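Peer 1: Sequence isn't available, so here's the structure alone:
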């Protein structure tokens, strides 16, 4: 069976620790707005991609990581928060396998793209360090 989606086991405590650090960074940066916070011109700011760009920066990834995150999640789900892989059951924007792992962030994981993206960013940070690492792994083996 071909593995797809975010299938590796990352302990819940690691995901939660990374999300706590993200919250601290957001609180610290609330006073200053960066022009970098605006998504690239080809990204609708009101779309899941626009949300993903903002959350990626808030999470602490540099703007140059966007090309990798965007490529990864375009391929995985097309940024569709309702995407479900019929063969593996991987779910949501990050194609979490199983999707219920995203409940570590919030119980609305089935329908809330923000919950899914936050979980996916923490997963990428814990497992690969950054979106470039996740993209590289996905390019080599077909999943991340």
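Peer 2: Looks like it came in fine. All values reported here derive from a predicted model rather than from experimental measurement.

Peer 1: from here on, contacts and neighbour counts on C-alpha atoms
Peer 2: Will do.

Peer 1: what helix or strand is the most centrally placed residue in the chain on?
Peer 2: Central residue of the chain (C-alpha atoms, centre = their mean): residue 120, 3.1 Å from the mean position. Following DSSP states H and E, the helix or strand that holds residue 120 is helix 113-128.

Peer 1: Could you do residue 58 as well?
Peer 2: Taking DSSP H and E as the criterion, residue 58 maps to helix 48-59.

Peer 1: Show me what that helix is packed up against.
Peer 2: helix 12-29, helix 66-76, helix 113-128 (3 or more C-alpha pairs under 8 Å, 6 or more residues apart in numbering; DSSP states H and E).

Peer 1: quick one: the residue nearest to the centre of the chain and residue 94 touch, right?
Peer 2: Yes. Residue 120 lies in contact with residue 94 (C-alpha atoms under 8 Å); the separation is 5.4 Å.

Peer 1: Now the common contact residues for the two.
Peer 2: Common neighbours of residue 120 and residue 94 (criterion: C-alpha atoms under 8 Å, 6 or more residues apart in numbering): none identified.

Peer 1: for comparison:
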């Protein structure tokens, strides 16, 4: 009975020694494999004939547990290494993506700046062209305004054709049709036309009629004076006869 107890204690001690030996051995192997100096300087484990004899006494099931513990530790080491490699790979991918995004953002900013500059240049050019057209229109208007009504000998009466001929010499060619459209609706080219209810008078139906005196004292009988005043009115209020005609079409007055 005592002998049996002795063998049992020896078996337990042998299992502990075997376990420690296996774990230490695995640690040494892992240290060498990873290039660690510390792994290669593990303290030697005493292995005696008695220990070997005791290890041999460990039942097969307990030996399997020792082997499982060893394999588990190896798996943990490999898993840690794999995680570290995966983290490194992810960081590298993130760095490359960040560089790519920064490059794309820079390209987009440069494109936007180029488009903005082109838009500003186009707007500036358009503004310059509008200003040039405005100056040319003003020049034409001034030229027309400088035409003296004395250039048209006054007659006792004028036919529609004669009045229209005078208008063609005063109104710019590109504005004549618009001017003519308004006169057609207002007076049908009758320079003596009078609105009985409002008192509007002449080719362009000035109201009050006396406003035409600014173009000449003969505004009642001289169509040239009426035309000159009418053109000045349309340019001043609507920028041109065509501007006045556009307004007239929407409102039927100007």
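Peer 2: Done, it's in. Quantities reported herein were computed from a predicted structural model and do not represent experimental measurements.

Peer 1: thinking again about what came up before, what residue in the second structure is paired with the residue nearest to the centre of the first structure?
Peer 2: Under the alignment (TM-score structural alignment), residue 120 of the first structure maps onto residue 230 of the second structure.

Peer 1: Give me the distance between that match and residue 164 of the second structure.
Peer 2: 14 Å (C-alpha to C-alpha, to the nearest Å).

Peer 1: Can you tell me which of the helices and strands packed on helix 48-59 of the first structure is most buried?
Peer 2: Mean neighbour count, computed with mean count of other C-alpha atoms under 10 Å, is highest for helix 113-128 among those, reaching a mean of 23.

Peer 1: the inter-axis angle of that one versus helix 12-29?
Peer 2: 110 degrees (axes from the mean of the first three to the mean of the last three C-alpha atoms, to 10 degrees).

Peer 1: relative to helix 66-76, how tilted is helix 113-128 of the first structure?
Peer 2: Using the same axes, to 10 degrees: helix 113-128 of the first structure against helix 66-76 is 110 degrees.

Peer 1: residues making contact with helix 113-128 of the first structure?
Peer 2: Residues external to helix 113-128 of the first structure that are found in contact with it (C-alpha under 8 Å, 6+ apart): 6, 8, 10, 14-15, 18-19, 48, 51-52, 55-56, 59, 81, 92-94, 96, 102, 104-106, 108-109, 130-131, 134.

Peer 1: try 7 Å this time
Peer 2: Identification of contacts with helix 113-128 of the first structure by C-alpha atoms under 7 Å, 6 or more residues apart in numbering yields 10, 14-15, 18-19, 48, 52, 56, 81, 92-94, 102, 105-106, 109, 130-131, 134.

Peer 1: Would you mind naming the helix or strand containing residue 95 of the second structure?
Peer 2: Secondary structure from DSSP H and E places residue 95 of the second structure in helix 60-145.

Peer 1: And for residue 197 of the second structure, the neighbour number?
Peer 2: By other C-alpha atoms under 10 Å, 6 other residues sit near residue 197 of the second structure.

Peer 1: So for stretch 97-110 of the first structure, what gets flagged as buried?
Peer 2: Residues of stretch 97-110 of the first structure classed as buried: 97, 99, 101, 102, 105, 109, 110 (neighbour count, 16 or more other C-alpha atoms under 10 Å).

Peer 1: Now find how far off-centre that stretch is within its chain.
Peer 2: 12 Å (C-alpha atoms, centre = their mean, to the nearest Å).

Peer 1: What span of the second structure is that stretch aligned with?
Peer 2: Counting by TM-score structural alignment, stretch 97-110 of the first structure sits on residues 207-220 of the second structure.

Peer 1: start to end distance for that stretch?
Peer 2: Using C-alpha to C-alpha, the two ends of stretch 207-220 of the second structure sit 13 Å apart.

Peer 1: Kindly report the same for stretch 104-124 of the first structure.
Peer 2: 15 Å.

Peer 1: next one: stretch 90-97 of the first structure
Peer 2: Note: stretch 90-97 of the first structure ends 4 Å apart using C-alpha to C-alpha.
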